[in-house]
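Visitor: Based on what follows, work out the 3D shape:
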Amino acid sequence: MRRVVSLYLPNWPVDRLVRRLGEAAPPPDVPLVLIGRAGRRRSVLAANRAALAQGVRPGMAATQAQALVPGLDVRDADQAGDAEALDRLALWALRLYAPISQPDPPDGLAVDVTGASHLKGGEAALLDDMISRLRDAGIAADAAIGPTYGAAHAVVRFRRDHRIIPADGVDAAIGDLPLAALRLPEDLIANLRRMGFDRIADVAHRPRAPLVLRFGPDLGRRIDQAYGRLGEPLVPVEAPETPKVERVFAEPIGAPETLTRYAGLLATALCEVLETRALGVRRVDWLCHRVDNRIEAVRIGLARPMRDAARLSRLLADRVEKLDPGFGIERMVLAAVSAEPLHWRPGASGLAEKAAPDLSELVDVLSNRIGAERLYRLTPVESDVPERSVRKASPLAASSQADWTPDWPRPARLLRRPEPVQTMTLLPDNPPTHFTWRGVRRRVVRADGPERIFGEWRRRDAEVWAVRDYFQVEDESGRRFWLFRAGDGEDARTGAQAWFIHGLFG
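Guide: Purely as a prediction, here's the structure:
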């Protein structure tokens, strides 16, 4: 299922000017407009919030804007510079989010994130990440995702309350939007309004032939693109310095074994290019151009820089099943969108030397199969509170200097959150005689404890008096559990005296 993001930059020219000027930029409360020339007429192309609040609008004549707002800061627009910067922003999105990213002048990007949103934690997290990164850089942005670019483009600009469009929700998302959301020429929109058509739903489900005869093919084409009945191919932006290789086929190919074979040939060629530049690849994009002008894209991530053709070929072969060749693939491109310096180092030469095992190949295989965010290892963090004493780290990250205390053993499995249990115990320092967890009553036959852990008072006031008493208990079947009581059993300020299970041994 295709998923496309429309990234909207409502004030791109002004935001870029302010970033370029830095401390010399005018204060936000000073009305500012950027002026461009259309024929002999000088008009407003962009305005900051202060100017918009005083009635200035893009398209207004420059003289009218100056008469409307005394002291208006008027500057020349840099349309060529804005377009170049938008291309660079598309490259940023390509390297960070997905293999297919296209600028959509004058104020947006189109990013095909099909199969890539999980790398950022899902579609909502991906959109939030895009918006927050740009906001931190001083660029106002909004984004929407949908099964077609036309639908996402319409929603992000005309309906701010609906950012994620399901595959079957295009009509509900855009039906009530004005016709301008279909990216139609202004004269065509004016003609449609004269005929009584104001919303997309007014024309989307009408017989097509009379509409085409009266208004031309543009209306039907934009409707079909928005609803997914007609493809709208995206042309990915390319950085000239990106190492890449490609192959054009005289006859389209589509068999999985054929795709695998040519992927291996391209991997070998790419590694040769990388070797001439002393580079190792960290992220590879495999772009398959179909005969219907659609691009099937696969992104491969690597744990560390490498240029091993056999290993890269195996990773690409694992992803062949994700490709939909359609009626055939006529062009194949393999690009190293992220590469780092990699110099050859000789191996161990002495008989007593033993090379450390290289786990990066296993990490690469697992990461590309199940997702890099699901593969991690746990490292200790200095904290007495158990759930704060561990964090996720990259599988190949350097070992932490911290370590868990050997004085008290910790369970092999720590629950995500402590779960309440019903117990019978003698206060204040005795372990429970039995406990009920998840509907199962267990009798305690052995126990060790308590291990008293105090709250970290420096974090928040509620932990100044907080106490937990942990016990290792064993039931009749030999299973061992890690229980704790919230509170010291005497002072109500230290906790509610409720019991919880926090982990399992073995």
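
Visitor: Going by C-alpha atoms from here, please, whenever you check contacts or count neighbours.
Guide: Will do.

Visitor: Okay, and Glu419 sits in which element?
Guide: Assigned by DSSP states H and E, Glu419 belongs to strand 413-425.

Visitor: Show the subsequent helix or strand relative to that strand.
Guide: strand 432-437.

Visitor: Give the next helix or strand downstream of that following strand.
Guide: Past strand 432-437, the next helix or strand by DSSP H and E is strand 440-454.

Visitor: for comparison, sequence B:
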Amino acid sequence: MLSLWLSNWATDRVHRRRRFERSGASVEASPADRLPLVTVADLAGRRVLAAVDPAAALAGLTPGMSLADARARVPDLSLVDADPEGDALALARFADWCGRYSPWTAVDGADGVWIDVTGSVPLFESEAALARDLVARAARLGFAARAAVADTPGAAWAVARYGALAEGVRILMPGEARPGEARGVLADLPVAGLRLAGEIVADLKRLGLKRIGDLYGMARAPLAPRFGEAVARRLDQALGLVEEPISPRQPTQPRLVRRVLAEPISTAEAIEHGLTQLMALLCRRLETEGLGARRIELACYRVDAQVERITIGTSEPSHAPAHLARLLAEKIGTIAPGFGIELMQLEAHAVEAMAPRQQGLDARADQGAVAPLVDRLANRLGARNVLGLVPVDSHLPERAARLVSLLDGRSRQPGGKQPDWTSRQPRPIRLLAHPDPIEVMAPVPDDPPLMFRWRRVPHRVRRAEGPERIALEWWHEPPIGAEGAGTDGIRDYYRVEDEAGRRFWLYRRGLYRPEVPPAWFLHGFFP
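Guide: The predicted structure follows:
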């Protein structure tokens, strides 16, 4: 685990923003820009220092000091209002940018980043080379950084902040090669390196426990009543005796390919060329595993520590490189390359198993021909705007289908049972949202109508088929006494054709009762 400490994150952001503003306006630094910089926040009605830059720290200013005391010590200060929300958002973006070293990154407090470099070392000469490259790139971006790599997050955190580093980097590998090295290095570090609360650190110092090594020989029982489990737990985590889970910003996806570019690129043609090469590699891997992608993301890492991302989804699993690359290429125009893109990464966030498909005699697959069209429409118009009807396990006409986004799956039901329309009775191609009442003339109540009037227009029936009786599903039947309850929920449907050749779907509601006239409705239209 690599722990990266951005020691002056808040003030470095201010200095960096000022440099960009000066470069954009082509002006030189003002005298105020050369003054010690501090950020100020309100705390319990007082103005206190939230962060100080190195110049202010050399003058004796520290976070938490009141602004009045700071001005008394250093009259000339450059004051900026603290922006903790902006700092947190910028740190999250920086952690995303650190994904160029590993897909596993996480934010560590207000000024740090965790990076799991377990599988990334082969891309560099060593852990030290990776850490030095990260620290150097951060420095070029204007951020002071220190990094340490160890087998445990706790050890890496302590060394990055309190250990002696060479070129801002130190590597602790307390494995078989150098057993016990981490324990010896941690022993000389202050107890604050265990990530304990300030009050606990102060109490430990009052007891004479100033170094982590002072805790090695201490019995745990006397510490627990006064400090709880925090001290023992943090010590065991740093030494690797207890696991410490850390959640990454994004779920780690092993199905990704990346390419470090020899020179930064900024044109759409160059991005598309790199995308095509990466897509071929990714699809070859998916095909080998018998998988198809449902959601793919292209991440472009810029030289200014920004990450541009575009994402596409598919209605069905696919590992066709030309089709998937075409979908992403349509969104390349939304990528802002800035000063250039130095690394491209293609990642399959969602995959599904792909069953083999039968090929036709002409070697062309005739199945799934609609899926590419659906994908193109959905990625241009939005997934919510491309809908399709899928069957539902219900014999009631108004419940037998539902509209879904085709990128979310086609008629997927729990338990793997897929509804089927092919075994149903003939259904109209157009179904009214609400059946229209009609006036009907029938020779006897249970016979099909001879004539009906819909919206004041009479229709004389020439042919009729039916009835097809459909009752309410008992688990959806309304309470007794409500409209449509009991036998009133039964419908007798008829397919009728009038003298003009128009075909309708009519139904009579409820069983025949002499004292109640039958209620007829028009529900749909046949072609």
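
Visitor: Kindly provide the TM-score of these chains.
Guide: The TM-score (TM-score structural alignment, normalised by the length of the first structure) is 0.49; 274 aligned residues with a Cα RMSD of 3.3 Å.

Visitor: What are the buried residues along the strand holding Glu419 of the first structure?
Guide: Neighbour-count burial for strand 413-425 of the first structure, counted by 16 or more other Cα atoms under 10 Å, picks out 414, 420-423.

Visitor: Check which helices and strands it is in contact with.
Guide: Packing contacts for strand 413-425 of the first structure, counted by 3 or more Cα pairs under 8 Å, 6 or more residues apart in numbering; DSSP states H and E, involve strand 432-437, strand 499-505.

Visitor: do you know which of these lies nearest Arg314 of the first structure?
Guide: Nearest to Arg314 of the first structure, of all those, is strand 499-505, at 38.1 Å by Cα to Cα.

Visitor: and the angle from the closest one to strand 413-425?
Guide: Strand 499-505 of the first structure runs at 130 degrees relative to strand 413-425, counting by axes from the mean of the first three to the mean of the last three Cα atoms, to 10 degrees.

Visitor: what packs against strand 499-505 of the first structure?
Guide: Judged by 3+ Cα pairs under 8 Å, 6+ apart, strand 499-505 of the first structure is in contact with strand 413-425, strand 480-486.

Visitor: who wins for proximity to Ile189 of the first structure among those strands?
Guide: With Cα to Cα, the closest approach to Ile189 of the first structure among these belongs to strand 413-425: 55.1 Å.

Visitor: What are the buried residues along the strand or helix carrying Arg193 of the first structure?
Guide: Assigned by DSSP H and E, Arg193 of the first structure belongs to helix 186-194. Of the residues in helix 186-194 of the first structure, those buried by neighbour count under the rule 16+ other Cα under 10 Å are 188-189, 192.

Visitor: what packs against the next helix or strand after it?
Guide: Per DSSP H and E, helix 186-194 of the first structure leads on to helix 200-204 as the next helix or strand towards the C-terminus. Identification of packing neighbours for helix 200-204 of the first structure by 3+ Cα pairs under 8 Å, 6+ apart yields helix 170-174.

Visitor: Can you name the residues that contact Val38 of the second structure?
Guide: Listed by Cα atoms under 8 Å, 6 or more residues apart in numbering, the contact set of Val38 of the second structure reads 11, 49-53, 56, 77-80.

Visitor: Check Leu327 of the second structure too.
Guide: Going by Cα under 8 Å, 6+ apart, the list of residues near Leu327 of the second structure reads 312, 375-376, 379.

Visitor: Tell me which of these fall in helices.
Guide: Mapping those onto helices (DSSP state H) picks out 375-376, 379.

Visitor: Out of the residues you listed, which comes closest to Trp505 of the second structure?
Guide: Of those, the one sitting nearest to Trp505 of the second structure (Cα to Cα) turns out to be Asp375, at 35.0 Å.

Visitor: check which helix or strand covers the residue lying closest to that closest one once chain neighbours are set aside.
Guide: Nearest residue to Asp375 of the second structure, sequence neighbours excluded (Cα to Cα, 6 or more residues apart in numbering): Thr314, at 5.3 Å. Element membership for Thr314 of the second structure (DSSP H and E) is strand 307-318.

Visitor: coming back round to it: between the ones in helices among the contacts of Leu327 of the second structure, which sits nearest Ala138 of the second structure?
Guide: Asn379 (35.5 Å).

Visitor: so what's the residue lying closest to the closest one once chain neighbours are set aside up against?
Guide: Excluding the flanking residues, the one nearest Asn379 of the second structure by Cα to Cα, 6+ apart is Ile312, at 6.4 Å. Neighbouring residues of Ile312 of the second structure by Cα under 8 Å, 6+ apart: 295-297, 327-328, 379.

Visitor: now, which of those residues lie within helices?
Guide: Of the positions in these, 327-328, 379 sit in helices, assigned by DSSP H.

Visitor: could you dump these to JSON lines with distance to Phe504 of the second structure?
Guide: As requested, these are arranged in JSON lines below (distance: Cα to Cα, whole Å):
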{"residue": "Leu327", "distance to Phe504 of the second structure": "43"}
{"residue": "Leu328", "distance to Phe504 of the second structure": "46"}
{"residue": "Asn379", "distance to Phe504 of the second structure": "38"}
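
Visitor: about what we covered before: kindly reformat the contacts of Ile312 of the second structure as a markdown table containing distance to Gly274 of the second structure.
Guide: What follows is the contacts of Ile312 of the second structure, written out as a markdown table (distance: Cα to Cα, whole Å):
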| residue | distance to Gly274 of the second structure |
| --- | --- |
| Arg295 | 19 |
| Ile296 | 15 |
| Glu297 | 14 |
| Leu327 | 15 |
| Leu328 | 12 |
| Asn379 | 20 |
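
Visitor: Could you work out the most separated pair of those?
Guide: Among the contacts of Ile312 of the second structure, Glu297 and Asn379 lie farthest apart (Cα to Cα), at 12.7 Å.

Visitor: quick one, helices of the second structure?
Guide: Remark: helices assigned in the second structure by DSSP H are 9-25, 54-58, 67-73, 84-97, 127-140, 153-162, 181-187, 198-206, 220-227, 230-239, 268-288, 321-329, 370-381.
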